[in-house]
Structure formats: structure tokens, C-alpha cells
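[1] my questions are about this predicted structure, shown below with the sequence.
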Amino acid sequence: MTENPQPGEEQSSAERAETGLTAKGPGAAEPVVTGRERQGMFGVHGTGDTSGYGGVRLPAYSPAPAERPYGGWFDQFADEFYAALAERKIPAEAILQTTVDRGEITFYVAREHLPAIAKTLRDDGGLRFELLSSVSGVDYGVDVPQRLHAVYHFTSLTYRRRIRLEVTLDVEDAHVPSLVETYPTADWQERETWDMFGIVFDGHPALTRILMPDDWDGHPQRKDYPLGGIPVEYKGAEIPPPDQRRSYS
């Protein structure tokens, strides 16, 4: 029997501690809600209905906060990361929480510090995250505080490392600073995240829809967005809701 790989190594599944970094004091963000991991598609237990029409409601899944040691290269990176932030007078409280899960490390950051943290990741010689490879969104549903997450994947081509930053947002105040000025690759990805989730990237040079028509109402990947019954104008037809669709099997 082979030993399990360590966190940070390929195909690893990192251990999760019960407690970890949390924000304290005025303006502290709501904690990320954890729960049972969803069962998906093939091999599903119980019902396979994920449309919401069957009344299936599972807790949102997110890894629990981690505490030192993280394992692998994560601890060395965290030391260098916090040192670089301190050098630029970015408070340690800008990092609200850290998680380690499935061999990946995620830093939850306060949105007002996101641009400065991104510049630090890019410009510091010990970090050198030259590429922002992905900007995306997640909606954890109405039962989760700060249900909208803006998710950023950074890659260091020099040191062959990948990390993730996340910013948690309220639906009523879904604003986060744009990173286009620091990472031009964020341009269309921020537009798509706005289009699908309604997250507003303040300072973006042209935050318009990129997938849906300009006059489209709503953001299709929100959990509260209707899943069917939307008229298809060019065919004069209608997409039926999931509980009314025919089965062809």
C-alpha cells in the first residue's frame, strides 16, 4: 500500500484542520459556511434532481479553515507571502482566512486590499505570479452569508506554483475592484463573471455582457435564476422547466 501524497504534491488530498485563520474586529467578514459535500450525477445517493424543483437542498460545501503547518511548499510560500505584504504595508488582516483542500491552497482576502495583494503577487521577486489564469464566480445560494465569491487563480511560471484568492460578497453589494490594470488577462473573464453572476468589477474599462445579449435580464448562473420557461424568440418556442421535460430514454 502506497503512502498518500503530501499537501501541495500532485494528486494530493490535504488534511483539513478544525480551526484556522479568521477575521476579527470591526468589519470582519462572515465565515465561509461548511457542510456536507454534494453528491453528483453518476453514483448519486437518493435523488439525482439538482434542478431545485424536487426540493433538494444540501448545505454548501467549502473546506474548513486550515492552520499551520499546511504541508508541502505551502508554509514556505505563506511566510514569503506575508513578508511581502508587510513590506508593502498591507496588514496581515487583509487575509481573512486560509484553506487547504485537495492539494490546493486558497487565501480569502478583503476586497479593498485585492488590487494591492495582486500587485504584490506579480511584482515581488520571491513570489512572481506572472499569470492570472482565471477569474470566475460562485453562488453558494441564499442560505449562505456572503453567497457570491469572486475566485482568482494565479500561476507562477518561474516557481511552478499555483494559488487561489477568493473574495466573498453580499448580493446587495456585489462590488470588487477590477484587476485588469495589473493583469490584462482579467478583462474578458471579469466581463463573463459579471454577465453570469452579477459581480461588478469596479474600474473595469468596459464591463459589458460577453455571452448574453446586452439587454438580457438577470445573471444566468445565480442560484435564484429560473431554469426554464424562457421564450426563445427566434423559434417562437419555450424551454420547459426541468420537471416538465420529456424523457427520451
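    In hand now; what should we look at?

[2] contacts and neighbour counts: CA atoms only from here.
    Will do.

[3] how many neighbouring residues does Glu93 have?
    Using other CA atoms under 10 Å, Glu93 is surrounded by 16 other residues.

[4] so is it in a helix, a strand, or just coil?
    helix (DSSP: H, G, I helix; E, B strand; the rest coil).

[5] where is the longest helix in the protein?
    As assigned by DSSP state H, the longest helix anywhere in the chain is helix 74-87.

[6] for that helix, packing partners?
    With contacts taken as 3 or more CA pairs under 8 Å, 6 or more residues apart in numbering; DSSP states H and E, helix 74-87 sits against helix 114-123.

[7] buried ones in the helix it packs on?
    For helix 114-123, burial by neighbour count (16 or more other CA atoms under 10 Å) applies to Leu114, Pro115, Ala116, Ile117, Ala118, Lys119, Thr120, Leu121, Arg122.

[8] surely the fourth one and Leu85 touch.
    Spelled out, it's Ile117. Yes. If you go by CA atoms under 8 Å, Ile117 and Leu85 touch, sitting 7.2 Å apart.

[9] any idea how far Arg160 is from the nearest residue to Thr158 once chain neighbours are set aside?
    Once flanking residues are discounted, Thr158 sits nearest to Arg128: 6.7 Å by CA to CA, 6 or more residues apart in numbering. Distance, Arg128 to Arg160, using CA to CA, to the nearest Å: 10 Å.

[10] alongside the first one, take a look at this:
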Amino acid sequence: MIDKILKHLQAEFGVQSVALLEGTKQDTVVVPKEHLVDVCKLLRDHKEFYFDFLANITAVDYHPENRFALVYNLASLPYQTQLTIRVELPMENRDENNLPEVPSVSSIWRTADWHEREAFDLMGIYFTDHPDLRRILLPDDWAGFPLRKDYKDAESYHGIKIKGE
């Protein structure tokens, strides 16, 4: 199945734009963020693939390489197949005000809404065109992104000591 998907995506978006990630336990297709939304729409709407369910979005921090990756786990319930999409997000600097950006897929799969908010909240990845991108687990005034490898734990929050001695 992965060969058919890969050939179709490469024909649609260009051989250089879509690649198979070798050595993974699950079929993984790497796409540039510029094609993410169109690739996802095609995978959801194509009658031979029909990836109708987005199970998860995971953000990965490759510090000190100054890059992030987003991993999208898709499933086709009728065909009982799974596929992983990966998007690489290089960073020029890791300042918490300089957030890597990727387009939202929440218009394609409603489950993306919460997964994207979690990646934004904990890793600081900004999803353009997201309908309600705000923190989901941490307070609105929390500083930083706790799942980044270079995150420094706060000593206190609103005068409450949170770091043990």
C-alpha cells in the first residue's frame, strides 16, 4: 500500500517533495510543510486511501540540531491501514518568541484541533489558520514550552515555589 501512496503523492506534488522515511517500524512519508494540507486532503479524500482518522500529532525536538518534527498518525478505518506523515521544521534560533510554523490540518480532521493545541502549548509550534490556538494544559500566562529539550524549570509560579530542593 505504501508504494501506491508514495507514487501517487510524488506524481501529484513532485518526486523531490515527498519521500519515504526508511528504517521506521511504520510506513512514514516525509512532506514539506508547504504541501501538508494538500497531502492530507488527498489522503483523506482519495477513494483508494481514505485516511479518515487522525489518531495523533506528536512534536519532536531535535536539540541541539535546531529542528523540530511533527509526526501525524493517520488511519483508514474502512481499509484498516495506517500511515505516518512527518514534517521537518528547521529553526534559525530557539528563542521562545520565534516559534516554528506549520499550517493547521484541523479543517481536515477535527481531532487535530486538540493535538495542535497540545503541540503549541508544550513545544511552542505555531499552527497557522488554527481556529482557536491557545494553551490547553498550562495556564495562559505560563512562560516557555516545557517539552523542549532546552526548557529551564521555573523556580516559582505566582509566588508559589514549584522547584524542589
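    The structure has been received and is ready for your questions. Keep in mind the model is a prediction, meaning the values are calculated, not measured.

[11] quick revisit: following element in sequence after the longest helix of structure 1, please.
    strand 95-101 (DSSP states H and E).

[12] what's the mean distance for that following strand versus structure 2?
    Compared with structure 2 after fitting, strand 95-101 of structure 1 deviates on average by 2.7 Å (mean CA distance after the TM-score superposition for structure 1).

[13] now for that strand, which elements pack on it?
    Using 3+ CA pairs under 8 Å, 6+ apart: strand 95-101 of structure 1 touches strand 104-109.

[14] what is the strand it packs on packed up against?
    Using 3+ CA pairs under 8 Å, 6+ apart, strand 104-109 of structure 1 sits against strand 95-101, strand 161-169.

[15] okay, strands next: where are they in structure 1?
    Assigned by DSSP state E, structure 1 shows strands spanning 95-101, 104-109, 131-139, 148-156, 161-169, 175-177, 200-202, 231-232, 237-238.

[16] of the ones you listed, which is nearest Arg191 of structure 1?
    The closest of the strands of structure 1 to Arg191 of structure 1 is strand 200-202. By CA to CA, the value is 8.3 Å.

[17] how about that closest one, aligned to which bit of structure 2?
    Following TM-score structural alignment, the aligned partner range for strand 200-202 of structure 1 in structure 2 is 126-128.

[18] quick one: residues in contact with the matching stretch.
    Contacting residues not belonging to stretch 126-128 of structure 2 are listed as Leu99, Pro100, Glu101, Val102, Pro103, Ser104, Glu116, Phe120, Leu133 [CA atoms under 8 Å, 6 or more residues apart in numbering].

[19] quick one: map Gln2 of structure 2 onto structure 1.
    Gln isn't right for residue 2 of structure 2; it's Ile. Checking TM-score structural alignment: Ile2 of structure 2 goes with Phe77.

[20] for Glu155 of structure 2, what are its contacts?
    Counting by CA under 8 Å, 6+ apart, Glu155 of structure 2 makes contact with Lys161, Ile162, Lys163.

[21] coming back round to it: buried residues in the longest helix of structure 1?
    Counting neighbours by 16+ other CA under 10 Å, helix 74-87 of structure 1 gives Phe74, Ala78, Phe81, Ala84, Leu85 as buried.

[22] excluding residues flanking it in the chain, which one is nearest the residue positioned nearest the centre of structure 2?
    A centroid search over structure 2 (CA atoms, centre = their mean) returns Leu70, at 3.1 Å, as the residue closest to the centre. Excluding its sequence neighbours, the residue lying closest to Leu70 of structure 2 (CA to CA, 6+ apart) is Ala59, at 4.6 Å.

[23] which residue packs closest to the residue mapped onto Glu48 of structure 2 from structure 1, ignoring adjacent ones?
    In structure 1, Glu48 of structure 2 lines up with Gly126, judged by TM-score structural alignment. Once flanking residues are discounted, Gly126 of structure 1 sits nearest to Glu80: 6.9 Å by CA to CA, 6+ apart.

[24] with structure 1 superposed, average distance for the match of strand 200-202 of structure 1?
    Looks like 0.7 Å for stretch 126-128 of structure 2 (mean CA distance after the TM-score superposition for structure 1).

[25] I'd like the distance between the closest residue in space to Leu74 of structure 2 that isn't next to it in sequence and Tyr72 of structure 2.
    Among residues not flanking Leu74 of structure 2 along the chain, Leu54 sits closest, at 4.7 Å (CA to CA, 6+ apart). Computed as CA to CA, the Leu54 of structure 2 to Tyr72 of structure 2 distance reads 7 Å.

[26] same deal with Lys47 of structure 2?
    The value you get for Lys47 of structure 2 to Tyr72 of structure 2, if CA to CA is used, is 20 Å.

[27] more neighbours: which of these two?
    Taking neighbours as other CA under 10 Å, Lys47 of structure 2 and Tyr72 compare with Tyr72 leading, 22 against 9.

[28] list the contacts for the counterpart of the more buried one in structure 1?
    In structure 1, the residue paired with Tyr72 of structure 2 is Tyr152, using TM-score structural alignment. When contacts are counted by CA under 8 Å, 6+ apart, Tyr152 of structure 1 touches Leu132, Ser133, Ser134, Val135, Ser136, Arg164, Leu165, Glu166.

[29] most surrounded residue in the residues you listed?
    Neighbour tally across the contacts of Tyr152 of structure 1 (other CA under 10 Å): the maximum, 25 neighbours, falls on Glu166.

[30] now do the counterpart of that one in structure 2 against Lys161 of structure 2, distance only.
    Glu166 of structure 1 maps onto Arg86 in structure 2, with residues paired by TM-score structural alignment. According to CA to CA, Arg86 of structure 2 stands 38 Å off from Lys161 of structure 2.

[31] fine by me, we can end here.
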